[in-house]
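*Asks:* Have a look at this prediction, sequence included:
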Amino acid sequence: MDVINLHRDAREPITCIDMHTTGEPTRIVIKGYPDLSGTLLQQKRQAKSQHDHIRKRLMLEPAGHADMYGAILRPRTELTETGDAHIGVLFTHNEGYSTMCGHATIALGRFLVDTHDVSVFPQRNEIKCDPATKTATLNLHAPCGLVVVTVPVTDDLSRSDPSRPVSFICVPSFATGQDIAIEIPPGDRWPELQDRDHVKVGFCYGGAFTCLVSAKELGFNDGLRPPVRHEALNTATRKLKAIVNSDPRYQKYMKHPEEDDLSSLYTVMVQDKSIGRVLSGAEGAETGLCYFADQQIDRSPTGSAVAARIAFAVATGKLKMGQSWTYHTLVSNAKEGKGGFVGTAVEEVPELYLKESMLSTPIRVRVEGHAYYVGSHVFISEPEDPYGEGGFLFDRL
């Protein structure tokens, strides 16, 4: 049944490919999105001011859900014009637009190698494959900067190989704070804090700013071992994030050295370093539960936060350059470790070091994981439909 022909008056049919990375969705918009102009950050602002109804239609109910995630391909950016990037992307979620997304980058790596449609990916034929390593390398322009993605390919070099992990080299990542005491006002304290008036956290950046806090520090003495108390953790992390974002004392830990658009807290990562299977080549493992945007929970280990956590571990002396660590979620732990990410500290970036705001020299981190296809869709919105254009979230009604 051809839905578009049946509903010729439907608004802006949007074609998407759905993928997942450790269960975390990526809805890739490949056709039907309006053209945008300017730099990629200008396109991000334009998407928000002029076309946000499309984000809401694809991310929110009834077409999506509270934890849906998306990627809008941008064939033309300032870096594609200079030849530094093959394609750009805007990342979307339940609240708006993010500056970096590792799980979506892993999914995009596979899709951009697999598509041979130059109307979707004009520079597809510029992608080079190495027959010796059977990998393809592409340069992705994310809002936070250039990300280099390495995709394993089949023997004939024509498509991605899902049996091997995709990896990417993230933008320079760094730590900005360790053991920072966040004061919790009396009216904002959650029951698990008991008589405590603060929690200690760390701050780091891997394309977006992350606040690191252990589950036990939040008052959850059982950590992230099942059964996890999701409702209580949601309350604690929501309050913590709101306090950090609103209190001027903590803004210095989320200051990007180059772009104000990147200077805000995106993620609260709850950590439990006592659980998680060590994957091949890694020194150890831990588990995290990531709350981002409007309390979305990332099913994947969160690629930007993996880069940030590796940078934090190096800055605080827990890891050395060249070493790797495994990061898990509740999802990968439930599948005997399958779907965990491995992060590796690969290179220092001394020219970006700011002594007054960073704990140590920024580094580049390699993050690797697996992504898989789920399906394809053409989304429409009939003019008579009161819910299709703006969408809704049931628990926000």
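*Replies:* Received the coordinates, thanks. Numbers count the residues shown, from 1 in each chain.
*Asks:* CA only for contacts and neighbour counts going forward, please
*Replies:* OK.
*Asks:* Could you tell me how far residue 236 is located from residue 321?
*Replies:* For residue 236, the distance to residue 321 (CA to CA, to the nearest Å) stands at 34 Å.
*Asks:* And for residue 254?
*Replies:* Taking CA to CA, one finds residue 254 at 24 Å from residue 321.
*Asks:* ok, now how distant is residue 91 from residue 140?
*Replies:* In terms of CA to CA, residue 91 sits 12 Å off from residue 140.
*Asks:* just to revisit the earlier point, so for residue 236 and residue 321, which residue has more residues nearby?
*Replies:* The neighbour comparison of residue 236 against residue 321 (other CA atoms under 10 Å) goes to residue 236, with 20 against 16.
*Asks:* could you say which helix or strand contains that one?
*Replies:* helix 230-246 (DSSP states H and E).
*Asks:* ok, now how distant is residue 41 from residue 323?
*Replies:* Counting by CA to CA - residue 41 and residue 323 are separated by 33 Å.
*Asks:* what about the two, which has more around it?
*Replies:* residue 41 (21 against 16).
*Asks:* how about the nearest residue to the more buried one, chain neighbours excluded?
*Replies:* residue 143 (5.9 Å; CA to CA, 6 or more residues apart in numbering).
*Asks:* take the one below as the second:
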Amino acid sequence: MHTSRLFTVIDSHTAGHPTRVVTSGIPPLQGRSVREQRDDFRARYDGLRTLLLHEPRGHAAMAGAIPVPSTIADQGLFFVFSYSYADMCGHATIGYVASLAALGSLPRGFEQDGMSIETPAGIVHVKGTFEAGRLTSVILRNVPCYVMASDVVVEADGFGRVTCDIAYSGITYALVDADTFELPFDIANAGRWCRAGMAIKDALNSISNNPKTDSVLFYRSTDGGARHLVVLAGNKFDRSPCGTGTSARLAQLHRRGAIAPGASYRAENIMGVPFVAAIAELAESRSGQPAVIPEVRGMAHLSAFSTLVLEAEDPLPSGFLPG
């Protein structure tokens, strides 16, 4: 076997959605900030994203977390996906912390003080809960989150008129009440929800004065929270309740006077696995808009410690992804 590249990775899932933490094999990146390093990776090494996340080593729903140095936080981290990049990812941050714990590599003092992580969206903070020295959950304090537009109405191709709010939480979400659709809200119908989500996203992004929408979060209210389904792309949905999506939902609820700081919000994925979240404090966005600082608690579970190999003769060195 003649190998041209080797990568060590740790795979986990956070409430069902996968994270692949790449622990070695990424070339040195240029840039002082994490955003600059992420952009350098995208410009020079995007083929490694597809190699690591596409078939035959990954799949359409695979997400990756790449640790890098930070000059302003304890650690830098950026996020890659089978289909794109994102400035922030809550479930992958939780997966990264769980992977550090499994390696025995949490920073000294983490049990007392947690750690700061620089992401392309800004600095987030994480801490953990422990039982007998074992990590049992990760608590993510996100960047300031806020509503960008309320009661936006669009005509979604094939689904008619849809009303949504648009909120920023590290990325930008359209938030849509699932009860306005005559579709069963379950995993068996995830493909139909993906089509609805993409129709809404395309309609929103076709309007020049609307904020660019990255993902669509459908929610169905439950006692003490809601069930979430986040549409990422045409055939991709978040298996977890979505950390950044939950943060956007808290911003929406606070704007509407429906949740107070400190009140608990239970965000379930489409299979009923929860995150628990709350507004930790009120803040302002960089542009001065009223914002909230959410805390989201969840846990990741490890599935593999692996070495990924690219042979020199591999006819598909960048992998492939069916439509």
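*Replies:* Received it, and whenever you're ready, just let me know what you need. The structure displayed is predicted, hence computed values, not measured ones.
*Asks:* report the longest helix in the second structure, please.
*Replies:* helix 34-53 (DSSP state H).
*Asks:* average distance between that helix and the first structure?
*Replies:* Following superposition, helix 34-53 of the second structure is found to deviate from the first structure by 0.9 Å on average (mean CA distance after the TM-score superposition for the first structure).
*Asks:* and that helix, what does it pack onto?
*Replies:* Applying 3 or more CA pairs under 8 Å, 6 or more residues apart in numbering; DSSP states H and E, we find helix 34-53 of the second structure packed against strand 63-68, strand 75-81, strand 115-119.
*Asks:* Name the next helix or strand following the longest one along the chain.
*Replies:* This points to strand 75-81 of the second structure. Next along from strand 75-81 of the second structure, by DSSP H and E: strand 85-86.
*Asks:* Who are the contact partners of the residue lying closest to residue 104 of the first structure once chain neighbours are set aside?
*Replies:* Spatial nearest neighbour of residue 104 of the first structure, chain neighbours left out: residue 26 (5.7 Å); criterion: CA to CA, 6+ apart. Neighbouring residues of residue 26 of the first structure by CA atoms under 8 Å, 6 or more residues apart in numbering: 18, 19, 20, 68, 69, 70, 71, 103, 104, 107.
*Asks:* Quick one: map residue 26 of the first structure onto the second structure.
*Replies:* Counting by TM-score structural alignment, residue 26 of the first structure corresponds to residue 19 in the second structure.
*Asks:* quick one, the strand or helix carrying that match and strand 75-81 angle?
*Replies:* Remark: residue 19 of the second structure resides in strand 17-24, with elements defined by DSSP H and E. Angle of strand 17-24 of the second structure versus strand 75-81, following axes from the mean of the first three to the mean of the last three CA atoms, to 10 degrees, is 120 degrees.
*Asks:* average gap between strand 17-24 of the second structure and the first structure?
*Replies:* Mean deviation for strand 17-24 of the second structure: 0.4 Å (mean CA distance after the TM-score superposition for the first structure).
*Asks:* buried ones in that strand?
*Replies:* 17, 18, 19, 20, 21, 22, 23 (16 or more other CA atoms under 10 Å).
*Asks:* Let me know whether residue 117 of the second structure touches residue 73 as I believe.
*Replies:* Yes. Using CA atoms under 8 Å, residue 117 of the second structure makes contact with residue 73 at a distance of 5.5 Å.
*Asks:* Which one's more surrounded, those two?
*Replies:* For the pair residue 117 of the second structure and residue 73, the greater number of neighbours falls to residue 117 (22 against 16), based on other CA under 10 Å.
*Asks:* What lines up with that one in the first structure?
*Replies:* Aligning on TM-score structural alignment places residue 117 of the second structure opposite residue 140 in the first structure.
*Asks:* With residue 283 of the second structure instead?
*Replies:* Aligned partner of residue 283 of the second structure by TM-score structural alignment: residue 349.
*Asks:* and what of residue 3 of the second structure?
*Replies:* Residue 3 of the second structure maps onto residue 10 in the first structure, by TM-score structural alignment.
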